[in-house]
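In: Predicted coordinates and the sequence they were generated for:
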Amino acid sequence: MSSRRFGSQSLARLLGRWQQSPSRIPLWRQLADALRLLILDGRLALDTRLPGERELALTLDVSRTTISSALAHLRDDGYLESRHGSGSRVILPDSRTLPTLSNASAALDLSTAALGAGPEIHQAYTHSLTAITQHLTQTGYDQLGLPALRDAIAARYTARGLPTRAEEVMVVNGAVSGLALVLRMLTGPGDRVVVDHPTYPLAIAAIQGASCRPVGVSLPPTGWDSDGFAATLAQTAPRLAYLMPDFHNPTGRCMDVSTRQAITAVAARSRTTLVVDETMVDLWFDAPPPPPLAAFCPNGNVITLGSAGKSFWGGLRLGWVRAPARTIATLAQTRDTLDLGSPLLEQLATLWLFDNSDTFLPARRQMLRERRDGCAALLREHFPDWRFQMPEGGLSFWIELPDMLATQLAARADVAGIHLGTGTRFGLSGAFDRYLRMPFSLEPAELENALLRLKPLWLGISKSGQSLKRTLV
């Protein structure tokens, strides 16, 4: 299989402000660290072929010697493979596994916004091991999901103001799997898909993986830009729009009722299907979110995605799709080409968790609220020049830095054993290099340790930037 070639301009956008000037770190090493970060983040996919040295030198405005030294360093460390006449191809060292979020556990991880399992997860699986015996005489293949679980999911939507029947629910293997299934059903290569900007990185990956073109609608300082959303739909004629209105990832904001009404009205007029990701819907702090977007759109052009991953545990790889019964039937036919259904044990565990959620979700929300407040206090004390708003729910802060320094900071932090989620992971074409997503889901002592180790790295970068500005003035 031939490697995918990455254009020099695209690579430059992904690199962002990678140069640290003035700095004691050689320029070639700065470039090597920035490229390695892109590889470990997954933004430079395995088997990607980089532009030639001369082309990169011209695009990045550095000497060819700098490029050669950086690429040679990455080759020596096992991140690139070069062949005469074929350029350099992205690989990983033999001692490393694929760059997934789970690898971050080996270091201080400030890139993953998720919680570990509580005691209820063990209880749920213990119960499901007993409950599965009555299903063992059957094949276990079910494209739609366990009827009792679909009933429970439908009841939850009905309680939130969206009347739902079991035939309007399909159980899938996580919200991203549901999005990929919807994309497979509704889109074709080259189709446009409107997204919030910033948005969830795996949603961008799923859209691009379906050979579609994500089109961003910038989020204003607060709320959503419904007029900008309407204009984008009119100008681009997308096949669908992907939104995360409930404690949006990464900003943590929640869409109010009037905006939900405006967004669904715009989508209905343009006959654009809305795909609404409710992954964070249970993680509210002060008040539950308004009714689902589908409750404001009676004509049925809203497909809702849910997940057990954030509400209960990330290792519980189970989600669902809520849509009109006709759409669910079509999705089931589309699914035949992908898999044969979702694991029964996980479905039984999720059903138990739904039935018992009132006994542990309130404490989970309270814990997250306390961790949010503790993290905010640490950020204000140690990083007073970082700006952020208190999220209304979810698992993380969206932090604005004083300058486009996220990639530089992440590259230095990664060398020091701290993984950061740069804003560029959440944007298109390298956008948001002045932002970080900072989770507050870690244990308080672990979070404080990570931030204290990060502080001198930030001070070094910010002082360098201030010195450069004074020199330019």
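Out: Arrived safely, thanks for sending.

In: from here on, contacts and neighbour counts on C-alpha atoms
Out: Fine.

In: Residue 303 touches residue 278, doesn't it?
Out: No: between residue 303 and residue 278 there is no contact under C-alpha atoms under 8 Å: 10.6 Å.

In: Spatially nearest residue to residue 249 (excluding sequence neighbours)?
Out: Sequence neighbours aside, residue 200 is the residue nearest to residue 249 in space, at 5.7 Å (criterion: C-alpha to C-alpha, 6 or more residues apart in numbering).

In: what's the burial count for that neighbour?
Out: Applying other C-alpha atoms under 10 Å, we find 21 residues neighbouring residue 200.

In: now it: how far from residue 207?
Out: In this view, residue 200 and residue 207 are 11 Å apart by C-alpha to C-alpha, to the nearest Å.

In: Second structure for comparison follows:
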Amino acid sequence: MSGLVRGPQLARLLGQWHALPGRRRSPDYLALAGAVRGLLADGRLPLGVRLPAERDLAESLKVSRTTIAAAYRELRDSGHLNSRRGAGSWTRLPGGHRVASSGLWTPIDDLDMIDLGCAALAAPAELAPAAQAAAADLTRYLGGAGYHPTGIIELRDAIAAGYTARGLPTSAEQIMVTSGTQQALDLVLRLALPPGGHALVESPTYPNALAALAARRARITTHGLATDGPGWDTDLLLGSLRQTRPRVAYLIPEFQNPTGHLMPVALRERVVAAAHAADTDLVVDESFVDLPLDGTPVPPPVGAFDRHSRVVSIGGMSKPYWGGLRIGWVRASAPQVQRLAAVRVGVDMSSPVLDQLVAVRLLADADRIVTARRRQLAGQRDALLAALAEALPEWRVTVPRGGLTLWAELDGPVSSALARAAEEVGVRLAPGPRFGLDGTLERFLRLPFALPAADLVDAVRRIASVRYDLDARRPHWREPAVIA
């Protein structure tokens, strides 16, 4: 969404704005202004877009124009709207706020904030020595221009060896190094998905993948995941591929973000066959593949079942190592890699050589580093689960077998309201609707366990305090009546 949001579009985003917490105490215009601020807070309504004219929104919401005018005035007074007479009103942030990594707007002076909006670990102790050693390695590259569009050969060899060890024979010619996994996805979509093309994604899914698809103006179809069991419904997923025949399908088969599901072997084979029959390219995000917990065996890569160059795998260093090391990669056929390199020169020339040399050093010590990360994450996950069971026993959480996140089903559709309230007590959350397309998933919340156990326990205590405060302010959530 960019430029202008029209009345019917904003009405769909607002949904049942009358039912927001505190609605019974607030006039219509205050409830509407609060709902718009909520859309801005969780990223569903972008900054810098022009809101509908008062008459247009009044007709779409079936309220008076006076109510809309008063709501817009309230938003201007709180710093969330900038209006010019005769030109319109644009969304903005109030002074002293910024957009955080989670996409939520937050005060600048948030030094005591516990950030549960970001599923990423702090750097391992081995990173600094690896960087020092890489600086010495850099000498042999200084005589050249420093441009390596597909990556330096040492790193491509190391990445290829990792795929081969997992059961997918790979050569360096099938690897392109990128500046992070997000760039890998962007480049693949530039090559495989024409503007306005059709894409299939899981729901819920990674928000930045949705942003990359939006940049291509993609028409997106979703396949819903279950909260428990294997997650993917085989018949529904394969049926979606056959019926919609998307140009691209984006999947996260290993410890899916945000649900933590692990795709079974049988489905991996069948989804590749269905994609080939539907003339669909599978973009497989393997960001979390190195993080199985509790000894969980990881199935062979989806690409191991590919016989027709339908699978393009992407991955990177951000999750098992450190997000500040901007190293990602694409694994595809050698001709596809060359086409991706040609696309890349319109974006950037190559990834930094020094970062690549650091990655080579870390991958050489991967067994020790990643094994320690898994032990760390298992302990932090268990601490988070225990804290939730004690403080919020009504929430349902499936224990993930790997990755970095829990996907919690709440005791009411209050995810966005809870995220706004949690900011007030120093906890940043990514509410469920950020992981979907249409403002649904309000009963869900992603909770990463990347922080130290003490911080996670403290965060849950703070969340619980504001969760029960919401109960005091909102109408009781009732089961819908059955009408026969």
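Out: Cool, got the structure. This one's a predicted model, so the numbers in the text were calculated from it and none came from an experiment.

In: which one in the second structure is aligned with the residue nearest to residue 249 of the first structure?
Out: Aligned counterpart of residue 200 of the first structure in the second structure: residue 206 (TM-score structural alignment).

In: got it, and residue 276 of the first structure?
Out: Using TM-score structural alignment, residue 276 of the first structure sits opposite residue 284 in the second structure.

In: What secondary structure category should be reported for its match?
Out: strand (DSSP: H, G, I helix; E, B strand; the rest coil).

In: check which helix or strand covers the residue lying closest to it once chain neighbours are set aside.
Out: Take residue 284 of the second structure and drop its neighbours on the chain: the residue closest to it by C-alpha to C-alpha, 6+ apart is residue 313, 4.7 Å away. Secondary-structure assignment from DSSP states H and E places residue 313 of the second structure in strand 311-316.

In: Let me see the ranges of the helices in the stretch 301-450 of the first structure.
Out: For the stretch 301-450 of the first structure, helices defined by DSSP state H, counting those that start in this stretch occupy the ranges 325-335, 344-356, 361-382, 406-415, 444-472.

In: and residue 303 of the second structure, how many residues sit next to it?
Out: Here the number of neighbours of residue 303 of the second structure (other C-alpha under 10 Å) works out to 24.

In: Quick check: it touching residue 314?
Out: No: using C-alpha under 8 Å, residue 303 of the second structure makes no contact with residue 314, being 10.8 Å away.

In: Now do the contacts for the corresponding residue of the second structure for residue 347 of the first structure.
Out: Under the alignment (TM-score structural alignment), residue 347 of the first structure pairs with residue 356 in the second structure. Residue 356 of the second structure sits next to 151-152, 155, 327 when contact means C-alpha atoms under 8 Å, 6 or more residues apart in numbering.

In: mind listing which of the residues you listed are in helices?
Out: Judged by DSSP state H, the contacts of residue 356 of the second structure include residue 155 as members of helices.

In: Of the contacts of residue 356 of the second structure, grab the buried ones for ChimeraX.
Out: In ChimeraX, this line selects whichever of the contacts of residue 356 of the second structure come out buried by 16 or more other C-alpha atoms under 10 Å:
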select :151,152,155,327
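
In: Quick one: the contacts of residue 356 of the second structure as TSV, columns for distance to residue 438 of the second structure too.
Out: Formatted as TSV, the contacts of residue 356 of the second structure follow (distance: C-alpha to C-alpha, whole Å):
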residue	distance to residue 438 of the second structure
151	38
152	41
155	40
327	32
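
In: now for the contacts of residue 356 of the second structure, which pair is the farthest apart?
Out: Farthest pair in the contacts of residue 356 of the second structure (C-alpha to C-alpha) is 152 and 327. Separation: 11.8 Å.

In: what is in contact with the two at once?
Out: Listed as contacting both residue 152 of the second structure and residue 327 by C-alpha under 8 Å, 6+ apart are 177, 356.
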